[in-house]
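# Okay, sequence plus prediction incoming.
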Amino acid sequence: MTKLKLSSAQMVANARARIKEIETPDLIAMLDDPNVVIVDIRDIRERQRSGYIPGSFHAPRGMIEFWVDPDSPYFKDIFAQDDKMFVFHCASGWRSGITTATLQDMGFDAAHLKEGFSTWEKQGGPVEFPEPKA
């Protein structure tokens, strides 16, 4: 295989160098803030297996750019709230870092959970699980 011009690790590092990162304890403290919208970009199977942050909005990574763009036919109204702080997260902070940088490039203001969901429960964050399907 030909060597890539830019590795995924470098993409994450480049993104993290220019976006707002929120530490896990800080986001836990913001959990009840009505001005904060936590957006979980993990795959639905990750949410089912590991649980999710209570009140978080699920937006699959592959649809984010379309869901935040008001000119897209896939636009979601939740992203029209200019007075909210959006915090994106994935499992480890890699996908959400790149996502947040991409959204910033689009003109959408957002931050991300630095270490992702991987440290959430260990640091005292509450977790919910979807209802089992009958």
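Ah, there it is.
# CA only for contacts and neighbour counts going forward, please
Will do.
# Count residues in the vicinity of the spatially closest residue to W120 that is not a sequence neighbour, would you?
Spatially, and ignoring its direct neighbours in sequence, W120 is nearest to T24 (6.2 Å; CA to CA, 6 or more residues apart in numbering). Here the neighbour count serves as a burial measure; for T24 (other CA atoms under 10 Å) it reads 22.
# cool, the one 3 residues further on as well?
If you count neighbours by other CA under 10 Å, L27 ends up with 19.
# now do A111
A count of nearby residues for A111, using other CA under 10 Å, gives 23.
# circling back to that earlier point, the residue nearest to W120 contacts L113, correct?
Yes. The criterion here is CA atoms under 8 Å, and T24 meets it with L113 at 6.5 Å.
# At which residues are the strands of the protein located?
20-22, 36-40, 57-58, 85-89, 111-113 (DSSP state E).
# Adding distance to E121 as columns, could you present the ones you listed in TSV?
As requested, these are exported to TSV (distance: least, CA to CA, whole Å):
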stretch	distance to E121
strand 20-22	16
strand 36-40	15
strand 57-58	18
strand 85-89	14
strand 111-113	13
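# next up, a second structure to put side by side with the first:
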Amino acid sequence: MKEITAKEVESLIKERNALNIIDVREVDEVAEGKIPNAVNIPIGAVESRIHELDKSKEYIMVCRSGARSGSATEFLESQGYHAINMQGGMLAWEADVE
């Protein structure tokens, strides 16, 4: 499984790279703050909403600590998608949230 650090994601955002970030936390967790422009798809809905994703794009998966997003990353990879897990999740995120 490919992984990326929160600092690397922050740097990519600052460089104005267009990132596809999927936050797999529950709606109430995301309401407390998420990475700007991240799309919320709760972990339990990833399989049923997989049709919303594009196999030609790369997705950075995020959760609270990195465990759920790791599971989502492995699932997406098994389905032929390009996914990267953000290590440490939002606990490691030090930049702005929306």
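Everything's here; your move. In this text the structure is predicted, and so the values were computed from the model without any measurement.
# Contact partners for the residue nearest to W120 of the first structure?
For T24 of the first structure, the set of contacting residues under the criterion of CA atoms under 8 Å, 6 or more residues apart in numbering consists of 113-116, 119-120, 123.
# mind checking the longest helix of the first structure?
Of all the elements of type helix in the first structure, the one with the most residues (DSSP state H) is helix 94-106.
# ok, and what's touching that one?
11-12, 15-16, 18-19, 41, 61, 64-65, 88-90, 109-114, 116.
# How about stretch 10-22 of the second structure?
Contacts with stretch 10-22 of the second structure, where a contact means CA under 8 Å, 6+ apart, come from 37-41, 57-62, 95.
# Distance of the residue nearest the centre of the first structure relative to D105 of the first structure?
Within the first structure, one residue has its C-alpha closest to the average C-alpha position: by CA atoms, centre = their mean, that is F88, at 2.1 Å. Separation of F88 of the first structure from D105 of the first structure (CA to CA, to the nearest Å): 15 Å.
# can you pull the contacts of M61 of the second structure?
Applying CA under 8 Å, 6+ apart, we find M61 of the second structure in contact with 21-24, 69-70, 72-73, 83-86.
# hmm, 6 Å instead?
Contacts for M61 of the second structure (CA atoms under 6 Å, 6 or more residues apart in numbering) come out as 21-22, 69, 84-86.
# Neighbour-wise, give me the winner out of the contacts of T24 of the first structure.
The most crowded member of the contacts of T24 of the first structure is L113, carrying 29 neighbours; neighbours defined as other CA under 10 Å.
# Residue in the second structure paired with that residue?
Aligned against the second structure by TM-score structural alignment, L113 of the first structure finds its counterpart in M86.
# Quick check: chain neighbours aside, which residue is closest to its match?
Nearest residue to M86 of the second structure, sequence neighbours excluded (CA to CA, 6+ apart): I4, at 4.9 Å.
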